[in-house]
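Trainee: sequence unknown, structure follows:
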């Protein structure tokens, strides 16, 4: 709850804050608050993921582990489209609000929400506890609110230009493509950012056992 309030609250305050403290300092403040709370929550989740009732056990079923890893890898491709503007995230360049209609936005207008849903499905399937299920429901609800909140902020900022983008894109993945409102252009996916995400997924796969052991040493 604290992360959701801080993250969405600071996002809502962006226009007001940028006018008073500047875009770069706002980005640094936003990142520090969001990342600090996220790290705390991730460690807590890792250490308590098997709390509550064990609702199902599928870890011994052949193919489930591979399925979970593939779903997790796909989720990161949706979760981190912001790496396109890595210099802005680090406040090296002046952070800006962008109105995109290319690449993964052709698949879904809110890729982070879709990525979070896929991640939650994969990890809830694998762990199977009531704690993980409730955590996943909370994360998904927060991202669904983010869909509405994000559209409201873009509509207020860009007006008719955003409404035009909204008509040509969809929240539900691939819906605009199926309805013929959008066309997928594969060349738009040939970007260093996607290679970076793929490299990150490989690193995470290698470091996952180390990460589990490290977080277990923190008594939260």
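Mentor: All right, it came through fine. If you're wondering where the values come from, they're calculated on a predicted model, not measured in any experiment.
Trainee: could you use CA atoms for every contact and neighbour count after this?
Mentor: Fine.
Trainee: which SS class is the spatially closest residue to residue 111 that is not a sequence neighbour?
Mentor: Distance criterion CA to CA, 6 or more residues apart in numbering; nearest residue to residue 111, sequence neighbours excluded, is residue 78 at 4.8 Å. At residue 78 the chain is in helix, as set by DSSP: H, G, I helix; E, B strand; the rest coil.
Trainee: now the helix or strand where residue 148 lies: how far from the chain's centre is it?
Mentor: In this structure, residue 148 sits in helix 130-158 according to DSSP states H and E. With CA atoms, centre = their mean, to the nearest Å as the basis, helix 130-158 stands 10 Å off its chain's centre.
Trainee: presented hereafter is structure B, for comparison with structure A:
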């Protein structure tokens, strides 16, 4: 009989805990996004941005730490790490995922609340490839990490992440439609959720010059930093687990 308390069984509690943490993050992140127009009237755009960022980053750090400490929980479904070519393939997918997750189509000074944060109806850069680059990036990240780790815990995490981002696709379009009306509907008609679909259908064109921006260099630097800091992230997460355990 499988032991519910066993971290290496199909019923490891960590599977449900990570889904709960993902649900908490989803409620906070999308909930605050839905309240943006109301909140900005109450506390201003910068005040809202600070609360949104602090809440999202704090919950994301908890989620990342928990994932790193439990990534091999559950049943090991496959062992692909020793297969030739898998490691560079996984890292290549991870780099591509970050280019979508952090598309640099946003004003970094607004993100940091140095400039007044605003809602923009972007239709340039990576938005030409897909209207929802964060969702695409998350799917690619999940494919890479599920292949590398191969545990049921990682699959459960990826299921929750992709599920939330699919919801965010609907939620994000709904918010933009409410704010911009016909202007968003026109932009929606010229873009696609599926990568490159609008370009393939002739509704959009790829403008490579739009990717030659300092902010994209910042994304490349961030990816390199993640590569370099990866071992430290693992050990740091383990130390947090020891301190809280």
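Mentor: It's in. Bear in mind that the values here come from a model prediction, so they are computed numbers and not experimental data.
Trainee: TM value for the aligned chains?
Mentor: Between these two chains, after superposing, the TM-score reads 0.98 (TM-score structural alignment, normalised by the length of the first structure); 220 aligned residues with a CA RMSD of 0.9 Å.
Trainee: now check the residue nearest to residue 111 of the first structure against the second structure: what is it aligned to?
Mentor: The alignment partner of residue 78 of the first structure in the second structure, by TM-score structural alignment, is residue 100.
Trainee: contacting residues around that match?
Mentor: 126, 133-134, 136-137 (CA atoms under 8 Å, 6 or more residues apart in numbering).
Trainee: out of the residues you listed, which comes closest to residue 26 of the second structure?
Mentor: Residue 26 of the second structure lies nearest to residue 134 out of those, by CA to CA, at 14.0 Å.
Trainee: for the helix or strand harbouring residue 70 of the first structure, give me the average deviation versus the second structure.
Mentor: Following DSSP H and E, one finds residue 70 of the first structure within helix 64-79. The superposed helix 64-79 of the first structure is, by mean CA distance after the TM-score superposition for the first structure, a mean 0.4 Å from where its aligned residues fall in the second structure.
Trainee: in that helix, which residues are buried?
Mentor: 65, 68-69, 71-79 (16 or more other CA atoms under 10 Å).
Trainee: buried sites along whichever helix or strand comes after it?
Mentor: Once helix 64-79 of the first structure ends, the next helix or strand along the chain (criterion: DSSP H and E) is helix 86-89. Buried residues in helix 86-89 of the first structure, counted by 16+ other CA under 10 Å: 88-89.
Trainee: whereabouts in the second structure does the helix or strand just after helix 86-89 of the first structure align?
Mentor: With elements assigned by DSSP H and E, the helix or strand that comes after helix 86-89 of the first structure is helix 111-127. Mapped onto the second structure using TM-score structural alignment, helix 111-127 of the first structure spans residues 133-149.
Trainee: compared with the first structure, how much does that stretch deviate?
Mentor: Relative to the first structure, stretch 133-149 of the second structure is 0.5 Å off (mean CA distance after the TM-score superposition for the first structure).
Trainee: same question for stretch 48-61 of the second structure.
Mentor: Mean deviation for stretch 48-61 of the second structure: 0.3 Å (mean CA distance after the TM-score superposition for the first structure).
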